[in-house]
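>>> Okay, here's the prediction I keep looking at, along with the sequence it came from:
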Amino acid sequence: MILYPAIDLKDGQCVRLLKGDMEKATVFGDDPAAQARSFVEAGCEWLHLVDLNGAFAGRPVNGAAVEAILSAVNVPVQLGGGIRDMETIGGWLEKGLARVILGTVAVENPDLVREAARVFPGQVAVGLDARNGKVATRGWAEETDVEVTDLARQFEDAGIAAIIYTDINRDGAMQGPNIEATAALARAVSIPVIASGGVSSLDDLIALRDCGAGLNGAISGRALYDGALDLATALSTLKG
């Protein structure tokens, strides 16, 4: 199982939100590229980036910070937030992203997801962000009546690289991930699933790894910044 350190970008800074609330942002640094380098130096094999402003604006906002990270590291990087058309997808991949994450458009324009997965095989993931099992869009500000599993199954034959499943109520709360819901989703589809939201300790990672659903990976942010989770130790444990 791959551990993806998260760098959430707001106004060019590294932040973490509490349950997706932009008004409850904790700033952890003003040099995202330096943060990315420190994660790579600790041994991570992937980085997970989110353009928080972009998720609300519907277009890339923290592009300069993302490009600085891409220039600073040599590991694959995935990015979500404000990516809602083919031009933006292609532009980011040309700049060196390994994978783009499509969230809002997966609900509002699933045909775009299919087209992108066909044009850019292996480089398109779907971000399913849920509150109480229902998908939320546009920076988690808008709730839908769409069940997570129902939406995920729509992309079974689309060729997407992964599903990033975030339980919004757990995100940034340091209360542990929703293992039951994440495992249920992973068992419901053949698409690789990456867990996100609430990973706050080594025990959380081990529980996700050993849940029996064959999760592809887990994303952690606040726990790494707070020191509750040591990245080098976590990476070593997951490889062991």
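It's in.

>>> Please count neighbours and contacts with C-alpha atoms only from this point.
Will do.

>>> Neighbours of the closest residue to Y4 other than its chain neighbours, how many?
Counting by C-alpha to C-alpha, 6 or more residues apart in numbering, Y4 lies nearest to I219, which is 4.6 Å off, once chain neighbours are set aside. Neighbour count of I219, defined by other C-alpha atoms under 10 Å: 23.

>>> Now do the contacts for I219.
Contact partners of I219, counting by C-alpha atoms under 8 Å, 6 or more residues apart in numbering, are 3-6, 48, 194-197, 199.

>>> now the helices for the chain?
In the chain, the segments counted as helices under DSSP state H are 32-41, 52-57, 63-72, 86-94, 104-108, 110-119, 148-154, 179-188, 202-209, 222-226, 231-239.

>>> May I see those arranged in JSON lines, with distance to I163 as well?
As requested, those are exported to JSON lines (distance: least, C-alpha to C-alpha, whole Å):
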{"stretch": "helix 32-41", "distance to I163": "23"}
{"stretch": "helix 52-57", "distance to I163": "17"}
{"stretch": "helix 63-72", "distance to I163": "21"}
{"stretch": "helix 86-94", "distance to I163": "17"}
{"stretch": "helix 104-108", "distance to I163": "11"}
{"stretch": "helix 110-119", "distance to I163": "12"}
{"stretch": "helix 148-154", "distance to I163": "8"}
{"stretch": "helix 179-188", "distance to I163": "9"}
{"stretch": "helix 202-209", "distance to I163": "15"}
{"stretch": "helix 222-226", "distance to I163": "21"}
{"stretch": "helix 231-239", "distance to I163": "20"}
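
>>> try this one next to it:
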Amino acid sequence: MDVSSRRTTGIAGIVFVALAVAIVILGGDADFSRDDAALEDFFVRDTRQAQAFTAVVLLPLAAAALLWFVAGIRSLLRAGDDGGGMLSSAAALGGGVFAATFLVGMTTSNAVSAAMAFTDAYQFDAGTARLTLILGIILTTASLAGAAVLVVATSLAGRRSGLLPTWFSRSGYVVAVLALFSVLLFAWPIALVGLWMLTLSIMLLRGPKTIPAEPPVQRADESPTRRGTGPEVSG
């Protein structure tokens, strides 16, 4: 993986984290246990509708940045593991795509406010609004399961090949386990996964001192004799 691709991957990771944080903030408090009056006030406020629309606009940008980041990580793992990282790179790609697919869960609850902003025909229903909040939590949990696979695969291959520091690889295992229990731990796993991605992105931007570039490939027709590494044997 060349320096330009590595840095582009790092930038994509930082962009994704920034957009994901913005989407979470714009989504507001997903408390579905509030009474119907409070719930309606939460969804119908003009400021809430504007926030919902902005979150929906940012969602595809965040998904695109995540997919670019995951593709770069896959390329990095394959290049740095001397051909033996096929399984890890495939797992990282699959986990990242799965996470991007269910990323929509972060904005599911915005559907009600966005619908009310676009048309007056939509009538607020507390039950439906409450369902969207619950569905958003479930889909976000699913996306974190994919993120856990991405983190573990990257940590395993990165440690085995020496591309990542040991402390960072080990921290990835902890982050992945916590991400699988996000339904019990609420926002903490989301924050930890974001911090892990941000740290890895910064490592990529720092360059070869942290993550070495891809080693040169020896040509099939290049022999030790031609490289001058051994004496020439005469008949």
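Looks like it came in fine. Please read all numbers here as calculations on a predicted model, not as lab measurements.

>>> Give me the TM-score for this pair.
Once superposed, the chains reach a TM-score of 0.23 (TM-score structural alignment, normalised by the length of structure 2), with 95 aligned residues with a C-alpha RMSD of 5.9 Å.

>>> K10 of structure 1: which of the helices of structure 1 is closest?
Among the helices of structure 1, the nearest to K10 of structure 1 by C-alpha to C-alpha is helix 52-57 (5.6 Å).

>>> which other helices and strands contact the closest one?
Applying 3 or more C-alpha pairs under 8 Å, 6 or more residues apart in numbering; DSSP states H and E, we find helix 52-57 of structure 1 packed against strand 2-10.

>>> Which secondary structure elements does the strand it packs on sit against?
By 3+ C-alpha pairs under 8 Å, 6+ apart, strand 2-10 of structure 1 packs against strand 13-18, helix 32-41, strand 47-51, helix 52-57, strand 217-220, helix 231-239.

>>> any chance of the helices of structure 1 in JSON lines, plus distance to G80 of structure 1 and mean neighbour count?
Supplementary listing: these in JSON lines, determined by distance: least, C-alpha to C-alpha, whole Å; neighbours: other C-alpha atoms under 10 Å:
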{"stretch": "helix 32-41", "distance to G80 of structure 1": "15", "mean neighbour count": "19"}
{"stretch": "helix 52-57", "distance to G80 of structure 1": "8", "mean neighbour count": "21"}
{"stretch": "helix 63-72", "distance to G80 of structure 1": "11", "mean neighbour count": "17"}
{"stretch": "helix 86-94", "distance to G80 of structure 1": "10", "mean neighbour count": "15"}
{"stretch": "helix 104-108", "distance to G80 of structure 1": "10", "mean neighbour count": "20"}
{"stretch": "helix 110-119", "distance to G80 of structure 1": "13", "mean neighbour count": "18"}
{"stretch": "helix 148-154", "distance to G80 of structure 1": "17", "mean neighbour count": "17"}
{"stretch": "helix 179-188", "distance to G80 of structure 1": "19", "mean neighbour count": "18"}
{"stretch": "helix 202-209", "distance to G80 of structure 1": "22", "mean neighbour count": "19"}
{"stretch": "helix 222-226", "distance to G80 of structure 1": "17", "mean neighbour count": "19"}
{"stretch": "helix 231-239", "distance to G80 of structure 1": "22", "mean neighbour count": "15"}
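
>>> Which of these sits closest to M22 of structure 1?
Per C-alpha to C-alpha, nearest to M22 of structure 1 of the helices of structure 1: helix 52-57, 8.2 Å.

>>> Verify the stated contact: A65 of structure 1 with A36.
No: applying C-alpha atoms under 8 Å, one finds A65 of structure 1 not in contact with A36, separated by 10.6 Å.

>>> sorry, back to before: tell me which of the helices and strands packed on strand 2-10 of structure 1 lies nearest to V119 of structure 1.
Among the helices and strands packed on strand 2-10 of structure 1, the nearest to V119 of structure 1 by C-alpha to C-alpha is strand 47-51 (22.1 Å).
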